[in-house]
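A.B. asks: Please work out how this folds:
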Amino acid sequence: MHRRAYLAAVGTAASTGLAGCSSALNVLGDDPCTGENCHIGMSRTEFLPEVYEVTVGDTVIWKNTSEADHTVTAYESRIPDGADYFATGDFDDQASAYDAWHDDRGGRLAPRETFEYTFEVPGTYEYYCIPHERAEMVGEIVVTE
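C.D. replies: Below is the predicted model:
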């Protein structure tokens, strides 16, 4: 009888310990990009993290970590004066990126693909995913000196 009580106590302790590890893994799983392969990941309708801070001259790498197609498309009116426009598909402006997506999915970032951009002007850059804008898939890059 004491053996069963001992095994039950050990099993409960092990489960509790593993539950802690499991929740830690879930927290880490919320941010699919850490390290050099990418800085910002994507869920079905979110950029992860939504706000990312870098310094002038840093390159940011987005990776489509979901199973849906996405875009990274700057809001032309919400980037600093003097900054170059950026979007997957290398479009010159927001209207071109929007039209290309709606014509034939131009600028598409397929699952596991990456997009990178180097930020040369300090300020706040707001961007979105064209097919998921209505779901509020938006992000922000804050560039400091």
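
A.B. asks: drop to CA atoms for contacts and neighbour counts, all remaining ones
C.D. replies: Noted.

A.B. asks: can you pull the contacts of Met42?
C.D. replies: 32, 48, 62-66 (CA atoms under 8 Å, 6 or more residues apart in numbering).

A.B. asks: Keep only those of these that are in strands.
C.D. replies: The strands, defined by DSSP state E, take in 48, 62-63 from the contacts of Met42.

A.B. asks: if we can go back for a sec, of all the contacts of Met42, which two lie farthest apart?
C.D. replies: Trp62 and Ser66 (11.7 Å; CA to CA).

A.B. asks: Another sequence for comparison is provided below:
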Amino acid sequence: MSAPVHDPRRRLLLGAGGGLLLAAVLPRPAGAGDALEIGMSGTSTGSEVWFRPRGLLVRPGQAVRWLNRDAGNVHTSTAYHPANGKPLRMPEGAKPWNSDYLLPGQSFTVVFDIPGVYDYFCLPHEHAGMVGRIVVAGADAARPYAATDARLPSAAAAGFPDVAAILKQGRVD
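C.D. replies: Sure thing, here's the model as predicted:
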């Protein structure tokens, strides 16, 4: 049995330690530090480029961070949205994004709040099929945006992973 703590400094230290313990075990909202990562890369010759994973399932409020791992190329993460000069391929009311050009080692983060399917592309490499899809939990498995496929480069339209596969597996490389 320990004696009561009368020294105010010791009380403060004990209280702070308890607070740190609670902070470590209680659930907290996802933020940029909890972001799921999507790598941006390609072959050393630049003949092939990709996002990995191409398909990713996230929960509402979760962050996704794109990281350019390609030592010899710039990439972007750009939402399919009229604000970016493209057809709408994301939920109505969701905020579009455009990372701008990311140099090797640079990253860009977006938090996804609205359930649904979000399609995105790399601005300089869309024609090469560098596209990806994020599914925010709550979306259904129907094939979205098929009506706009004809407005995309053929390699891009063919590059999106199936929503049902993303929902089942959590990620599609």
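
A.B. asks: Put together TSV for the ones in strands among the contacts of Met42 of the first structure, with neighbour count on each row.
C.D. replies: Formatted as TSV, those follow (neighbours: other CA atoms under 10 Å):
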residue	neighbour count
Leu48	22
Trp62	24
Lys63	26
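
A.B. asks: What lines up with Tyr127 of the first structure in the second structure?
C.D. replies: Matched by TM-score structural alignment, Tyr127 of the first structure corresponds to Tyr120 in the second structure.

A.B. asks: how far away is its match from Ser154 of the second structure?
C.D. replies: Computed with CA to CA, to the nearest Å, the distance linking Tyr120 of the second structure and Ser154 of the second structure is 15 Å.

A.B. asks: Pull the residues that contact stretch 59-74 of the second structure.
C.D. replies: 29-32, 34-42, 44, 46, 75, 77, 101-115, 136-137.

A.B. asks: Would you write a PyMOL line that selects the buried entries of these?
C.D. replies: Remark: buried members of the contacts of stretch 59-74 of the second structure, expressed as a PyMOL selection using 16 or more other CA atoms under 10 Å:
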select buried, resi 35+36+37+38+39+40+41+42+75+77+101+102+103+104+107+108+109+110+111+112+113+114+115+136+137
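
A.B. asks: quick one: the helix or strand harbouring Val117 of the second structure to the first structure mean distance?
C.D. replies: Assigned by DSSP states H and E, Val117 of the second structure belongs to strand 116-121. Compared with the first structure after fitting, strand 116-121 of the second structure has a mean deviation of 0.2 Å; criterion: mean CA distance after the TM-score superposition for the first structure.
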